[in-house]
Structures are given as structure tokens and as C-alpha cells.
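K.L.:
all I have is the shape, not the residue letters:
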């Protein structure tokens, strides 16, 4: 009589018995009892019937989840990835992080697909994919969840970027501003195109509904350096706009810093609103649209784990909020009339 626990004997012997009863290999049994693996429906049903007939239960195991992110070092991506990692590690699972922001690294990733056969699921963080890339990822046969992007067709966790941008510009309109400028992401950067389009549409919505005119659109990017470049362009104009909406807080911070160094009073002469509620926003007293980035990563990870357990992943949309701080105020003419 062996002293080994009975459940260990059932687990080891059960796989072979299930395979014999189902008429497949033991490896096929393992794949068929895991959600999202490339096994035909007929085979999966036959294996599950055999497992149920024998009273076999799949042992718990450590899962590996790949995370694709364009700029893992930037705040938004780092926060989202931290949310994913916190959920996976708490459940005893492992995360693989892949940087797909550099064009060369991205091309190599999709040419080689180093995650093939090595991961149980995939989370794509704010990194849109073209048709060929989506097909390559779908061919992996694992569940996929995205954070942010709206164009992939995969289950999504994110925010309403258009509504958030609209709220930002409505705030400026409500203060009395007209000719509101826009500091935009690069519209040719395909991986983030859906976010760029949505925030541009929100800016345009708020102007159209209020009857206000559009100010200059500066398509420079979303980091601090982009904000510096935007400020340089604005300072060459014959007349500064009284308000600017930046699609990212980092660009807004670079913009505000550069304008102030040039002697422009913010918000006395120019009001600025960002987007994200980046950790620098509170430090720099930046008015912004806050979004729960880490929470998005957490929900994406939970959705993926649910899919791996057999519950279909679904979309989840989180709210944004206007955070009013010290970089917005009525334009000079309105302040004077207000006394």
C-alpha cells in the first residue's frame, strides 16, 4: 500500500485513462482541457466527456500571460502593466512583457512570434494591430484581451476617450475660451490611431456644440518633448490661443513649462488641460481628465483569467473625471468683464 495521497494517484493515472477512453494522446487531453488552445470542438467535447465519466479534475497550474506594450517605460503603459502583473502574481501566475513600440522590435516579434506555444493568454496594452498582426495573434489560439484600443475586435477594457476629451474642452468653453488649440498625438502612428481619433473627435464635438472656432492643431506626439515642441510652434504664431487641450499630461507638462519659461502666464494668458491624471499632474497643478489606468490593467487580467477558466471575456468601460487644478482660468477679456 502506497503512502502517496490518493488525489495524486488519480491525477497522474487519470490523464492516461482519459486519453485511452477518448482515443487521443495524453498531450491532446492536456490541450483540450485548457480554454483557448487549438483543439477541434469535437475532440474537446470527447475529451471532456471522458474526463467527466472518469471523475477526472484538471489540476491547477501556473499560467503564463504575455503582455504587449508599445512604450513600457512610459507612465500609462507602466501603470497598466503594473495592474496586470498585480492580478497575475496574486493568483500565482507569470507575466511576459514584450516591447512592441520600436518598429524593428515589433517587426521581429510578429515575424518570429516568440510566444507561440509558450503562453496561455495575451493582453495587448494600447497597441493597435493591423490586419496581418491580428491574424498572427489570433492564430496563436489563446484568449486575447486589450487595454484601450477599440479597433481589434478583441474584448476590451478601457475608457471613452471621446467623452473624456469632450469634457476637457467643455471646461475650457465654460470658462469663456474660443479658438482652443489641440496638441495631438501623431496621427500616422498606427498603433495608437484609435485613441488619437477619439480624442480629436471629442475636441471637435465640444467646439461644434458650443459654436466656438477651432484653434491650431499641433500633431507632435504625447511625451514631454512633444509639449516643448508644441510650445515652440505656438510662440511663433502672431497671436497665442488663450487655451490648449493636450491629448496627454506629459505633453501638457512640457507645454506649460516651456510657455512659462518664455514669460507666458499660465493660466493668466493661456489655459492648459491635459489627459490621464499622470503622477506629474498633481505636482505641476495641471487641470486634466483623470482615468483609472492601473484599474484597466487589473480588469483586463481578470477578464483573461476568466476566459482561461471558460468564461467568455467581455468589454468593460471605466469612467473618466475632470480634475480642475491651477492651469485653467477664464481668458483675460472675460476676467476683466467679471471685474
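P.N.:
In hand now; what should we look at? Being a predicted model, the structure only gives us computed values, none of them experimental.

K.L.:
from now on I want contacts and neighbour counts done on CA atoms only, so please keep to that.
P.N.:
Noted.

K.L.:
what number of residues lie near the residue lying closest to residue 70 once chain neighbours are set aside?
P.N.:
Distance criterion CA to CA, 6 or more residues apart in numbering; nearest residue to residue 70, sequence neighbours excluded, is residue 101 at 3.6 Å. When counting by other CA atoms under 10 Å, one arrives at 16 neighbours for residue 101.

K.L.:
my read is that residue 101 contacts residue 69, right?
P.N.:
Yes. Counting by CA atoms under 8 Å, residue 69 is a contact partner of residue 101 at 6.9 Å.

K.L.:
wait, doesn't residue 259 sit right on residue 265?
P.N.:
Yes. Between residue 259 and residue 265 a contact is recorded at 7.4 Å, counting by CA under 8 Å.

K.L.:
neighbour count winner among these two?
P.N.:
residue 259 (22 against 14).

K.L.:
quickly find the element holding the more buried one.
P.N.:
In the assignment (DSSP states H and E), residue 259 maps to helix 249-261.

K.L.:
cool, and residue 282?
P.N.:
helix 279-283.

K.L.:
run through who's touching that helix.
P.N.:
249-250, 253, 287-288, 325 (CA atoms under 8 Å, 6 or more residues apart in numbering).

K.L.:
any of those buried? List them.
P.N.:
Buried by 16 or more other CA atoms under 10 Å: 249-250, 253, 287-288, out of the contacts of helix 279-283.

K.L.:
between these, which is closest to residue 106?
P.N.:
residue 250 (24.0 Å; CA to CA).

K.L.:
centre of the chain to the host helix or strand of residue 83, how far?
P.N.:
Using DSSP H and E, residue 83 falls within helix 75-90. Remark: helix 75-90 is offset 11 Å from the chain centroid, using CA atoms, centre = their mean, to the nearest Å.

K.L.:
helix or strand right after that helix?
P.N.:
strand 94-99.

K.L.:
can you give me the angle that next one makes with helix 75-90?
P.N.:
Using axes from the mean of the first three to the mean of the last three CA atoms, to 10 degrees, the inter-axis angle of strand 94-99 relative to helix 75-90 is 160 degrees.

K.L.:
put this next to the previous one:
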């Protein structure tokens, strides 16, 4: 096995210089650093994580809490976190945090207290007061995506404003009979994102003087299949079908488009459809969406946690996450 002494001999420097060059701690000239890195690469030397941790007091490992692993949005945010941390030289430990109270308690009171992480990122999880307190007691940097949480540094999306933007786009195209596919109560957890998006939808209608019609709402489960079933209900109700549908996620919007086509309606000539997320399939389906850049959310959270670790004296402010309306071929002006 190649040792740090072997690298030092190969590079013609001291072992202390090799340590400084490969750890990034302490001053080493650019030329010397390059020579050491080349020697390490030639010999196949990798810095021992345990030795580095003992020397620095750091694990260079970030714990990430996520509610779902099988949903596109969460896996995409997680991918952004992983790539952002890797770029900064950090590993990741993943904790899937379900609604099970005992399992959550074990994660907060046991796993996170083993001092195997330097910080924690929580993805779209509404943490209770006790859970927030447990995180604060770790005395580690914590970044929460999807807040707000006044006791933690948070990166937030204004879900009311996102939904207003999507709905206002349909209204601007002349639509008045607009259906909404939201979520059933069991999916309205962790910051109540579906509730906020429904509120934004109804606010946009109210501002335009359009009455809210309860019959034009259908709950679903934020999947393509769920959106398909909900859209069939909306389009099959007596008393006039909607001319447009705002779905609270792109996957449900794609399901709505498939349902419309199965029922013989053309998109967008007979039915306009808009979603939220920026799903990778959106371009294929020519779906109009409000992109909330989930990959970028993860990368920004990774940068924020590392910045807090590497610049502990600096002031780190929470921030609003960006979003943008992307108009494609699933929406069109209402034909007279």
C-alpha cells in the first residue's frame, strides 16, 4: 500500500508538505502543490479519511435528510446536493426520513449524534420543534430546503407565488374555466406545499374576478398515474369541462395531457395544461411549466453548507430560490 512517505519521496518534499498540499490546510506554493498532486496520482495514493478526520476534527461528510427517494423531484434535488458536495470534496450520508415517529426519533437522537457528519441538509422536510432543537444541539451547520424555519438557515420557494404565476399564464391566454389538480390530504405534508399552491391558484383567480368552482378541483398523488385519473374526472364531469388545467406538479400535468388525448381532446387546441417543477420529461411532452430548478436547489444547498463550514465567521443569510415560467406547446390562447 502506498504511504504518504512514498509520495513525499516521489515529489521530493517532506511528509508535512504532502499533508498540507493534499489537505488544503496550510500554505504551499502552487508549483509544489501541483508536484505533490502529480506524485499522488502517479502512485495511486488517496488520503485516508480517518487520518484526515483525526488531524482536522472534520469528517468531510454531510448528512442529508430526505422524505422520499422514489420521487423525481426529491431524487433530483439529492443529485444536486451530491454533485455539489463532491465538487467541494465532501461525502454524503443519506437518511430517509419517513412519517414514522419512532424512526425519525432514532435518526435525530442516535444516528446524527454519532459525530460522523460535519453538517446537515434537510430537503423539503417540515421539522417539528423537538427535531429542530435536536439539530441545534448538534452544534453543526444546518441548511433546510423548502422552509421557512425561523430557527434554521433555510432556502425557500414561494409556492403561492409559483402557483399564481402558472395560473396567471392561463388567465392571460383567456381561460376562465380552469381546473386544478392538487393533492389529497395524506400527501399535503411537509410545509403543506399543495395547500400553498392551491392558495396561489385561487388568489390568481380572485384577482382576475373569476369565481372559484369547487367542482374544478381534483386531488391526486403527485404521480403521472394520479394526474391521469384526476384529469379524467375533471374532463368527464357534467356541467362543462375546463378549458385549461393547472397541475401542482409536472408529473400530474403529464398525466393530464395523456388523459386528454385518450379522451379525444387536443392539447393545447382543446385543453391547455401547465405544471410546476421543471421535470426532465417536460421538454419531451412540450409541457409548459414553472421551473423551480431542483438540481440547482441541491447544488445551492451544498455550497451553502460548505461555506458555513469553511467560513464560520461569515454571515450566511437564508435565501429565496428562483423559479421561472417556461412556455412550451401545452398551452395556447383560448379559441373563440
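P.N.:
Received it, and whenever you're ready, just let me know what you need. What you see is a predicted model, and the numbers here were worked out from it, not measured in a lab.

K.L.:
that older thread, mind putting the buried ones among the contacts of helix 279-283 of the first structure into CSV with distance to residue 10 of the first structure?
P.N.:
Shown next, in CSV, are these (distance: CA to CA, whole Å):
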residue, distance to residue 10 of the first structure
249, 56
250, 56
253, 61
287, 61
288, 58
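
K.L.:
that older thread, matching residues in the second structure for the helix holding residue 83 of the first structure?
P.N.:
Mapped onto the second structure using TM-score structural alignment, helix 75-90 of the first structure spans residues 72-87.

K.L.:
how big is the offset of that stretch relative to the first structure?
P.N.:
With mean CA distance after the TM-score superposition for the first structure, stretch 72-87 of the second structure departs from the first structure by a mean of 1.4 Å once superposed.

K.L.:
may I see the buried residues of that stretch?
P.N.:
72-85.

K.L.:
distance from stretch 254-261 of the first structure to the middle of the chain?
P.N.:
For stretch 254-261 of the first structure - counting by CA atoms, centre = their mean - the centre lies 28 Å from the chain centre.

K.L.:
buried residues in it?
P.N.:
Quick answer for stretch 254-261 of the first structure (16+ other CA under 10 Å): 254-259.

K.L.:
by contact count, what packs against the helix holding residue 259 of the first structure?
P.N.:
Counting contacts by 3 or more CA pairs under 8 Å, 6 or more residues apart in numbering; DSSP states H and E, helix 249-261 of the first structure packs against helix 224-234, strand 271-276, helix 279-283.

K.L.:
run a quick neighbour tally on the aligned partner of residue 128 of the second structure in the first structure.
P.N.:
Using TM-score structural alignment, the equivalent of residue 128 of the second structure in the first structure is residue 130. Per other CA under 10 Å, the neighbour tally for residue 130 of the first structure reads 11.

K.L.:
again, but for residue 71 of the first structure
P.N.:
Other residues near residue 71 of the first structure number 18, with proximity taken as other CA under 10 Å.

K.L.:
swap in residue 228 of the first structure?
P.N.:
Count around residue 228 of the first structure with other CA under 10 Å applied: 20.

K.L.:
then the one 4 residues further on?
P.N.:
Close neighbours of residue 232 of the first structure, defined as other CA under 10 Å, add up to 15.

K.L.:
leaving out the residues flanking it, which one is nearest to it?
P.N.:
residue 258 (7.8 Å).

K.L.:
tell me how far the one you found lies from residue 230 of the first structure.
P.N.:
Look at residue 258 of the first structure and residue 230 of the first structure: by CA to CA, to the nearest Å, they are 9 Å apart.

K.L.:
which residues in the stretch 151-300 of the second structure form strands?
P.N.:
153-156, 178-183, 217-220, 244-247, 272-277, 288-291 (DSSP state E, counting those that start in this stretch).

K.L.:
most tightly surrounded among the helices and strands packed on helix 249-261 of the first structure?
P.N.:
strand 271-276 (a mean of 28; mean count of other CA atoms under 10 Å).

K.L.:
how much does that one stray from the second structure?
P.N.:
Mean deviation for strand 271-276 of the first structure: 0.8 Å (mean CA distance after the TM-score superposition for the first structure).

K.L.:
where in the second structure does that strand fall?
P.N.:
So strand 271-276 of the first structure is aligned with residues 272-277, judged by TM-score structural alignment.

K.L.:
contacts for the matching stretch?
P.N.:
For stretch 272-277 of the second structure, using CA under 8 Å, 6+ apart, the contacting residues are 73, 162-163, 166, 170, 243-253, 256-257, 267, 287-294, 330-332.

K.L.:
so what corresponds to residue 180 of the second structure in the first structure?
P.N.:
Under the alignment (TM-score structural alignment), residue 180 of the second structure maps onto residue 182.

K.L.:
tell me the spacing between that match and residue 285 of the first structure.
P.N.:
20 Å.

K.L.:
and these two? Which one has more around it.
P.N.:
Between residue 182 of the first structure and residue 285, counted using other CA under 10 Å, the more crowded position is residue 182 (25 against 15).

K.L.:
quick one: contacts for that one?
P.N.:
Listed by CA under 8 Å, 6+ apart, the contact set of residue 182 of the first structure reads 203, 215-218, 244-247.

K.L.:
any idea how far it is from residue 101 of the first structure?
P.N.:
For residue 182 of the first structure relative to residue 101 of the first structure (CA to CA), the value is 24 Å.

K.L.:
could you do residue 215 of the first structure as well?
P.N.:
Taken as CA to CA, the span from residue 215 of the first structure to residue 101 of the first structure is 30 Å.

K.L.:
again with residue 124 of the first structure
P.N.:
12 Å.

K.L.:
residue nearest the centroid of the second structure?
P.N.:
residue 77 (3.5 Å; CA atoms, centre = their mean).

K.L.:
thought it was touching residue 300?
P.N.:
No. Checked against CA under 8 Å, the pair residue 77 of the second structure and residue 300 is beyond contact range at 9.9 Å.

K.L.:
please name the nearest non-neighbouring residue to residue 257 of the first structure.
P.N.:
residue 228 (7.8 Å).

K.L.:
tell me the spacing between that neighbour and residue 251 of the first structure.
P.N.:
Residue 228 of the first structure is 7 Å from residue 251 of the first structure, by CA to CA.

K.L.:
ditto for residue 284 of the first structure
P.N.:
The gap separating residue 284 of the first structure from residue 251 of the first structure is 12 Å, by CA to CA.
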